[in-house]
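> sequence and predicted model, in that order:
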Amino acid sequence: MPWPELLYAQVVKKTRRRRIVAVNRHVAIGTQAAVDQVLKAYGWVINTAFVERLNLSLRQRVAPMRRRSATSCKGEAGLDSQLTLFQVYYNFVLPHASLRQVLAEPVATNRRGSAKLWQPRTPAMAAGLTDHRWSLREVLMFRVPPWPQPQMV
């Protein structure tokens, strides 16, 4: 059962001879009015741009997901591990240009180019999960606490 606040829309593209001839959009979870209200705040419509961008990022950075790749994955566990590492890298290490913030005052770069005008941010920083960009070393050295195990009586 999905969360009550979840909104999910689907775009179905019909192609003929490798060309898109029709695009059908419909709401799968939630109501059309709720989806329109959220998208209208940003001036957006239902589209596949964000999903396609994420798919491209995945194919570029996770070898088994590439098209026509000589690299293969030995099993589902290996692919799961690579996808988990990519997810952490994407959200904690990689700054996103769309999330950057304007600095109140330009920062000098000690004669190594023009002054710094933007503060780069990661999705985790934008969500308030962290206050800095993590290094890959910091990600790999982070100790994850064990998942709570059910108590057997």
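Looks like it arrived, so ask away.

> could you use CA atoms for every contact and neighbour count after this?
OK.

> which residues in this protein form strands?
Secondary structure of the chain by DSSP state E: the strands cover 8-16, 19-29, 101-107, 116-119.

> Ser57: which of those strands is closest?
Among the strands of the chain, strand 8-16 comes nearest to Ser57, with 20.0 Å by C-alpha to C-alpha.

> of the strands of the chain, which is nearest Leu39?
Leu39 sits nearest to strand 8-16 of all the strands of the chain, at 11.2 Å, using C-alpha to C-alpha.

> hmm, who's touching that closest one?
For strand 8-16, contacts defined as C-alpha atoms under 8 Å, 6 or more residues apart in numbering pick out 20-30, 35, 46-48.

> okay, pairing it with this:
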Amino acid sequence: MKVVSGNPDPKHVSTSFVERHNLTMRMGMRRFTRLTNAFSKKIQNHAAMVAIHAVHYNFARIHKSLRITRAMAAGLSDHVWSLEEIVQMADSYMPKPAKRESRLQGARDRHS
């Protein structure tokens, strides 16, 4: 993945764009709806859900007027991503868990 940043034209910056994006997030994730009981108990879970939503929104959802995904329109992807591809990409960035020894093996080693 490459990071894309820029210097937006202030003439095209508008509160309505931000409000529309907030609505899209509220509609797409129950955690952002008003008066909800679907809150995140951990900040890590909340950040992960926002990241998954962003990847799905940009790489897997076809924009109605563009008729392609936003990532394809920006030249970041050449196809519509499947849910399986999103999960594989997320898994590739996760640290691999360390092998845990069984409780029984640890007890045997301590008493030997």
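That came in fine, so what should we check first? Keep in mind the model is a prediction, meaning the values are calculated, not measured.

> with mean neighbour count and distance to Ala126 of the first structure added, can I get the strands of the first structure in a markdown table?
A markdown table is the format used below for those (neighbours: other C-alpha atoms under 10 Å; distance: least, C-alpha to C-alpha, whole Å):
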| stretch | mean neighbour count | distance to Ala126 of the first structure |
| --- | --- | --- |
| strand 8-16 | 13 | 22 |
| strand 19-29 | 12 | 26 |
| strand 101-107 | 11 | 10 |
| strand 116-119 | 14 | 11 |
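
> make CSV out of those strands and add distance to Glu52 of the first structure.
Output for the strands of the first structure, formatted as CSV (distance: least, C-alpha to C-alpha, whole Å):
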stretch, distance to Glu52 of the first structure
strand 8-16, 12
strand 19-29, 15
strand 101-107, 25
strand 116-119, 26
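
> which part of the first structure lines up with stretch 73-88 of the second structure?
The aligned range for stretch 73-88 of the second structure in the first structure is 126-141, by TM-score structural alignment.

> residue in the first structure matching Asn45 of the second structure?
When the first structure is aligned by TM-score structural alignment, Asn45 of the second structure is paired with Gly78.

> for its match, what are its contacts?
So Gly78 of the first structure contacts nothing (C-alpha under 8 Å, 6+ apart).

> gap between it and Ala63 of the first structure?
Counting by C-alpha to C-alpha, to the nearest Å, the separation of Gly78 of the first structure from Ala63 of the first structure is 11 Å.

> same check, this time on Asn47 of the first structure
27 Å.

> show me where the first structure has its helices.
Ranges of helices within the first structure are 32-40, 49-61, 76-88, 123-126, 136-141, based on DSSP state H.

> which of those helices is buried the deepest?
With neighbours taken as mean count of other C-alpha atoms under 10 Å, the helices of the first structure reach their highest mean count in helix 123-126, at a mean of 18.

> mean offset of it relative to the second structure (after superposition)
Its aligned residues in the second structure lie a mean 0.5 Å from helix 123-126 of the first structure after superposition (mean C-alpha distance after the TM-score superposition for the first structure).
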